[in-house]
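Trainee: whatever this is, show me its structure:
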Amino acid sequence: MKRVLAIILLVLVALYGQAISPTMAQSGDVTITKIRIEGAQRIDPATVLSYSSLSAGDTVSRSSLNRAVGRLFATNLFEDVSIGLDGTVVVIEVLENPIINRISIEGNDVLPDEQLLEFIDIKPRRVFTEKVALDTKALLMEIYRQFGRYAAVIEPKIIKLPDRRVDLVFEIDEGPLIKILTIKFIGNDAFSDRALKNVIGSREAKWYIPFGTNDKYDANRLSLDTQKLRQFYLQNGFANIDIVRSTGELLADRSGFVLTFQIREGGEYPVKSVTVNSEIEGVDTDQLLEISTIELDELYDVRRLEETLSLMTNKLGEFGYAFVDLTPDIQVNNEDTTLDIIINVGAARKNYVEAININGNDRTLDSVIRRRFELVEGDSFNQLKLTLSERNVRNLGYFSKVSVDVVPGSSGEQSVVEMNVEETATGSFQLGFGYSTFDKASLTFGINEANFLGTGRGARASISLSDKTTNFRAGITEPYLFDRNLVGSVDIFQDSIEYTSVELEKKGFDFGLGFSAADDYRHRIGYTLADTETKTTSTTALSESGDEGAKLISEVSYTLTKDKRDSRIDPRRGYLLQLRESFAGLGGDSTYLKTVIRGQYFKPLYFNAFVIGLDGEAGYIDGLGENVTRSNRFILGGRKVRGFESGGIGPRDAGDNSAVGGNQYYVASTNLTSDFGFDKDLGMRWTAFVDAGSVWGTDYPNNVIKPDDDSLRSSFGYGILWDTVIGPMSFVWAYPIDKESHDEAKVFQFKFGGRF
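Mentor: Purely as a prediction, here's the structure:
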């Protein structure tokens, strides 16, 4: 037996020596004289040679040839690779990976092909490997999980075609939508499960809430919910709150998810003291403490601490310190279960604005934005002016997002202001309809472009139609007339209103010049020239309007506005005060002095969860020795006192019951608006309101119902404000509370707008 084994061993050695050539047999290394590539079809042999890193003249060993095989496999171009020696000739034999001919998805109903193919990172004509199929499957599974389809099954199928091509097919069983069935809290003694469920964004699935996405399990939302819970406890005195763990577990039968939050609450801590330590020489810490919103002896609330830090940072910014480090140190007194809050202000130097960079304005001209800045390069840094600049740019309404960052400049005393904006559609249209006892059905359409060709110029037109009225407006605005702080505007208008016995037509134009001054004051001087004509269409009307025949109105006006609102588009805090004086008598057929005052106030409640708005307005017109005609009086109702039609309040003609208006009026409104209770993803808010007002007084009292009756009219109502992908919608229902028998109501209003 031993002799047989020895003979076999000798034969193998002889064969090996012949295969690798005498040089390899003796030394184990071979000097390459030539390299031959076999099996390459689509791929150039030179490319194969380059990837192998082998060259004629190289001395190679078995291990170096194995490394060359590894390099070729690493390219993912080849299904199989072998390297052998034919004497001193290296033979590289490859089998190329197939090419993807077509990618298709089958069995998907919830997510369309286009959406899925957009997510995956493979395209036809790409090299196919098994890893490509598995990675794509994993990506598709993750996409379905994000849409709540945790039971989805995805199988990649490979269909081989001639010429080393394959069709890649993903067969999908989407499975049922798996939602959150239960949300559990462990360790919550201070707050009930129900209270904590209202804090987090995730929701338990309910059959009566078919829309929304918050009842789908989302790992990112779970992480956010953990932060919300922690923040909630920190807002209610629990300075040592610890969310031990938060988990989302899929039930064994895959029927749904269970979310579990384990909480270690700690105790409630009132604030005992607040102190400020500053390393900036000359800063009055008492002045910083005066703006603190932290209340002593009240439970600790992290929101008040954050607000205080923000106010102090801004105050230091007003002093010229762009980069300040405020660090709160919260010390717990276990003996009396209180907190001491120490705010440490780090050392800083005054700064100057080195540069202002504006990013993201692909459409809007740079100059349109820069002219809204309160700062220019070279100015001393001032946080208040920077905040006002950010507000000014946001108030333009051209951008969906506006943010400002201050970064260090070329030296320690220089700052660079980086403003980042995101353009939004500035063209819009509005479509609305309503119903009233006077107008019956009414239709309103308006179109507006606020930033024409990125220049900041505005153009607008609107028309309102009903059985009784026709109103048309068109105008343009130049926001920086003559390259100065002047706003110029021109509008033309034509109005027609048909009462039972009288038809009133008014047409003309309005020209205005406005400018802004310090401390948020705006001034506007306007001139209106209008031609009015009144026609009697029947003998039903009994009162005298004073408008009979054609009259020319020449009116000059002045408007003073102080606007401290944080936004003109969607204000949440601040106030507006406005005074308008109009004088007619510079030519024309009418003489009067008209005064209108208006005020608004907005305040966020419960840390921005709600916004309360107060709005008041009053007006008076004096004929300066002449009688004030119907067309120049005030009309009340409609948008000012909801629940009544336009002109539905006040003195009326004893014959046809049409509104004759009044020489004086007042109106007040309280609004509460919030998205509380709505899924954040829906973009919906609700509003509740109470309106009140009255209009009275006429210089033609004969045959007028209650011409001097200033009785209060009031209404209450509610509405839904919905910001949809196609534009904002509003649905408003209003109901009169105090109403005279001759007043006319209007319960429902709908308005729709779009963007372009």
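Trainee: every contact and neighbour count from this point should use C-alpha atoms.
Mentor: Fine.
Trainee: hang on, isn't Leu234 packed against Leu305?
Mentor: No. Counting by CA atoms under 8 Å, no contact exists between Leu234 and Leu305, whose distance comes to 10.4 Å.
Trainee: next up, for comparison:
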Amino acid sequence: MVSVLRVLFATLMTIGLPAIASAQQTGPETAEPAVEAPAPLPVIRQILVEGNQRVEVDTVLSYLVIQPGQVADERLTNLSIHTLLATGLFSDAQIEHRGEIVLVRVMENPIINRVVLEGNQAIDDDKITDEIQAQPRAIFTLARAQSDVQRIIEVYRRSGRFAATVTPKIIEQPQNRVDLVFEISEGPVTGVRRINFIGNESFSDNRLRRELVTRESRWWRFYGSNDNYDPDRLEYDRELLRQFYQNRGYANFRVLSAVAELTPDQDSFYITITIDEGEVYNFGTVTVSTEIQDLNEDYLVALLPVREGDIFRGELIEQSIDSLTFAAGVAGYAFVNVRPVTQRDRETRTVEVEFVIDEGPRVYIERIDIAGNTRTLDRIVRRELDIVEGDAFNQVLVDRSRNNIRRLGFFEEVELEETPGSAPDRARVRVQVTEQPTGELAFGAGFSSTDSFLVDLSISERNLRGRGQFLRFRVSVSGTRETIDVRFTEPRFLDRNLAAGFDVFRVNSDFLSEASFQTASTGGSLRLGFPVTAQANLQLRYTLRNDDVQVYSTASQALRDQAGSRVTSVLGYTLNWSRLDDPIEPHNGFRFQFSQDFAGFGGDVRYVQTEFSGSYFKGLFGDVVASFNMNSGFILPWSGDSVRINDRFFKGGSSFRGFEVAGVGPRVVTRDDTTGELVRRDALGGRLYAIGSLEVNFPLGLPEQYGVRGSVFTEFGTLGLLDEGDQIDEVTGQLFTVDDLALRASAGVSIFWDSPFGPVRFDFAQAFMREDYDKAEFFRFSTRTGF
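Mentor: Below you'll find the model as predicted:
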């Protein structure tokens, strides 16, 4: 206790002594003049704002750090000035203290009245304005203008113009507005004079140049820009070289450097690419390991496109990852991570690959957002999704949903993107679509060697009122047929997964010059379709029509017996099955269609008609796609009836390139008594046909924006199989052409062009296997436009 008192006493003495000393020094005998204390800072009572024209006073006050009721502090004043200038609204700001009043003077930055580009001829205004920040009614600052100058120069550098210069100018306008003018001197195009390679031993320079996007400048490459130097494109070329070598076994390939040197005349670049090829490797042991019990490792290895002993190809590893991810998704494990672990053996020059499959954490879909559908209703897009909120995220279902939406044909682009949700196990799916014209004004025309001309005009809307409904009105006129029809389809009848619709038609067919008959068909049909599986659907239909057949008096007795009016009542179905990787532009997969029609449920005609069509697509390399197509049909009468000529199959034109419409198959043939030449008369059609084609579709090397592609094809098939009574004229006993189902074949090329006024197709075909009585056609074209 005593020690504590001592400590307190010492403390008090320490504190008190200076005070006592101070008091003694200020006594009457030793007093000195006192130092005057600084005057207290005034308290801000009011803040006034001057110089603002567009910006409200309250907005200016909101940016200030000093406020009424605070003591005027120089540090806070300076901070307020910096805050005002940092907003970008003002070019100058000053704050003056007048006692209890603070005066804030500001000078607003001008507003951009308009942005003008001068001197740009090689690049459109839109491409430049999309890159720069300056826009009408935006705030002008010198820093932003200089930033836009650099952006414009970068646009020109990407187009190969490295000498381009940009000078910004300001034209003052009333009301503190300015016109911002960018004066552009484009300069010459900086091309690529030469591309050289160093270190390549297995492939020549010319072979490697073909793998690059960058091209050497040549006079004939005026249509593209790939012969202009672009550093970003050169980086992409490095990756293309890596893929090229690694897909040919060079597992250790490296691009050591890629140097571009500007020529002294600053007209073009020399590009030198130094590479290290390395050695050729083969695949060694390929295994799959996983701790997921439901996945059989041996089964997964069998699914891989990689085999031990094959030449190493980097793309096969990527394909293997996709195959394993898909297989795990089908098995119910959508959240897997496939890691390829490679080990190179330099002595044996093999690459051992182990695919490790780990089950990732489950993620659930919290929300699905749909964006970009300015016309199509949300529910039209949403009903095509195979995923809903609350489901576990499944990449397989996401990819399938994307194809479902693309299959609608309403959108130019469809992207499904996963973004993080409100929790680690939550995700949002954003469906981003870009609308495209769904209304179509279609015009088609065809021309044959016998002056047969076709005009096809139709107005259709595939997305009526944004509800996904289809409506078409079509008028088709040719030398042989006049058609008027109306078609309507509701894809989700009664809000169920049922596609219902109807057709009303009037068709006048004039085959007097080909087969000595003409028909007038009037009727309608009802349709109902529904999915059978995820990749297959079934369509049911009922058609009722009246056919009025008129026959030339010079026709055979068999045809004259078919003249008159008859009612046909047909009940049919069509099964569609598709496993295409892309419903619009397939590269791999197949599609299959099988249909049958049964006539005789009422009416005057009885037959069973069966048709089949199938296509198989296989991507060869790059954007080159091969396809095989097969179409066949057979019609069988029943209950003692015969197949009338208007129900038979007639092929040619677009259905068998190289031959005219109805140019293939049985035909009435006579010989001129004077010259002995063969005279081709009426086509008779047939009850059986089978037509196949092989086609390779490829780009023509033009820039993608031109939309020009080509294909080479060959088509082969037969048509015939008439009843004996239809082959012999009962009155004259004349024998028609021999109906032996002879094989026909043709070959040719096609050119597809997405022209500014719509897609155009040109077909050039030569029939090299044909009968003397067939009619060939060398050229055919068609076009249409959309709205």
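Trainee: what's the counterpart of Gln235 of structure 1 in structure 2?
Mentor: Under the alignment (TM-score structural alignment), Gln235 of structure 1 maps onto Asn247 of structure 2.
Trainee: and the nearest residue to its match once chain neighbours are set aside, what does it touch?
Mentor: Here the nearest residue to Asn247 of structure 2 in space, its sequence neighbours aside, is Arg313; by CA to CA, 6 or more residues apart in numbering that works out to 3.9 Å. Residues near Arg313 of structure 2 by CA atoms under 8 Å, 6 or more residues apart in numbering: Gln246, Asn247, Arg248, Gly249, Ala251.
Trainee: and of the residues you listed, the nearest to Arg644 of structure 2?
Mentor: Asn247 (58.7 Å; CA to CA).
Trainee: where do the helices sit along the stretch 601-750 of structure 1?
Mentor: The residue ranges that make up helices in the stretch 601-750 of structure 1, judged by DSSP state H, counting those that start in this stretch, are empty, as it has none.
Trainee: strands of that one, residue ranges please.
Mentor: In the stretch 601-750 of structure 1, the strands defined using DSSP state E, counting those that start in this stretch lie at 610-622, 643-644, 652-653, 664-674, 684-696, 704-705, 713-724, 727-738, 745-746, 748-755.
Trainee: just the stretch 101-250 of structure 2 next, same as before
Mentor: In the stretch 101-250 of structure 2, the segments counted as strands under DSSP E, counting those that start in this stretch are 101-108, 111-118, 165-173, 177-185, 191-198.
Trainee: report all helices and strands that the fourth one contacts.
Mentor: Using 3 or more CA pairs under 8 Å, 6 or more residues apart in numbering; DSSP states H and E, the elements in contact with strand 177-185 of structure 2 are strand 111-118, strand 165-173.
Trainee: quick one: the shortest one to chain centroid distance?
Mentor: With CA atoms, centre = their mean, to the nearest Å as the basis, the distance from the averaged C-alpha position of strand 111-118 of structure 2 to the chain average is 35 Å.
Trainee: what about it, how far off from structure 1?
Mentor: Between strand 111-118 of structure 2 and its aligned partner residues in structure 1, the average distance after superposition works out to 4.3 Å, using mean CA distance after the TM-score superposition for structure 1.
Trainee: list the buried residues for that strand?
Mentor: The neighbour-count criterion (16 or more other CA atoms under 10 Å) identifies Ile111, Ile112, Asn113, Val115, Leu117 as the buried residues of strand 111-118 of structure 2.
Trainee: what's the answer for the longest one, then?
Mentor: Counting neighbours by 16+ other CA under 10 Å, one finds that the buried residues in strand 165-173 of structure 2 are Thr165, Val166, Pro168, Ile170.
Trainee: what of stretch 591-609 of structure 1?
Mentor: 591-604.
Trainee: what's the closest of those to Lys34 of structure 1?
Mentor: When the buried residues of stretch 591-609 of structure 1 are compared for distance to Lys34 of structure 1 (CA to CA), Pro604 wins out at 81.9 Å.
Trainee: how many other residues sit next to the closest residue in space to that closest one that isn't next to it in sequence?
Mentor: Counting by CA to CA, 6+ apart, Pro604 of structure 1 lies nearest to Val611, which is 4.3 Å off, once chain neighbours are set aside. Residue neighbour count, defined by other CA atoms under 10 Å, stands at 20 for Val611 of structure 1.
Trainee: residues contacting the counterpart of Val611 of structure 1 in structure 2?
Mentor: Under the alignment (TM-score structural alignment), Val611 of structure 1 pairs with Val625 of structure 2. The contact partners of Val625 of structure 2, by CA under 8 Å, 6+ apart, come to His587, Phe617, Lys618, Gly619, Val696, Asn697, Phe698.
Trainee: could you verify that Arg527 of structure 2 is part of a strand?
Mentor: Yes. With DSSP: H, G, I helix; E, B strand; the rest coil as the criterion, Arg527 of structure 2 is assigned to a strand.
Trainee: can you tell me how far the equivalent of it over in structure 1 is from Glu306 of structure 1?
Mentor: The equivalent of Arg527 of structure 2 in structure 1 is Gly512 (alignment by TM-score structural alignment). With the distance defined as CA to CA, to the nearest Å, Gly512 of structure 1 ends up 44 Å from Glu306 of structure 1.
Trainee: neighbour count winner among those two?
Mentor: Gly512 (19 against 14).
Trainee: list the contacts of the more buried one.
Mentor: For Gly512 of structure 1, the residues meeting the contact criterion (CA under 8 Å, 6+ apart) are Val487, Gly488, Ser489, Val490, Arg524, Ile525, Gly526, Tyr527.
Trainee: give me the spatial nearest neighbour of it, chain neighbours excluded.
Mentor: Setting aside the residues directly before and after it, Gly512 of structure 1 is nearest to Gly526 in space (CA to CA, 6+ apart), at 4.1 Å.
Trainee: could you do Ile200 of structure 1 as well?
Mentor: Nearest in space to Ile200 of structure 1, with sequence neighbours left out and distances taken as CA to CA, 6+ apart, is Asp225 at 4.9 Å.
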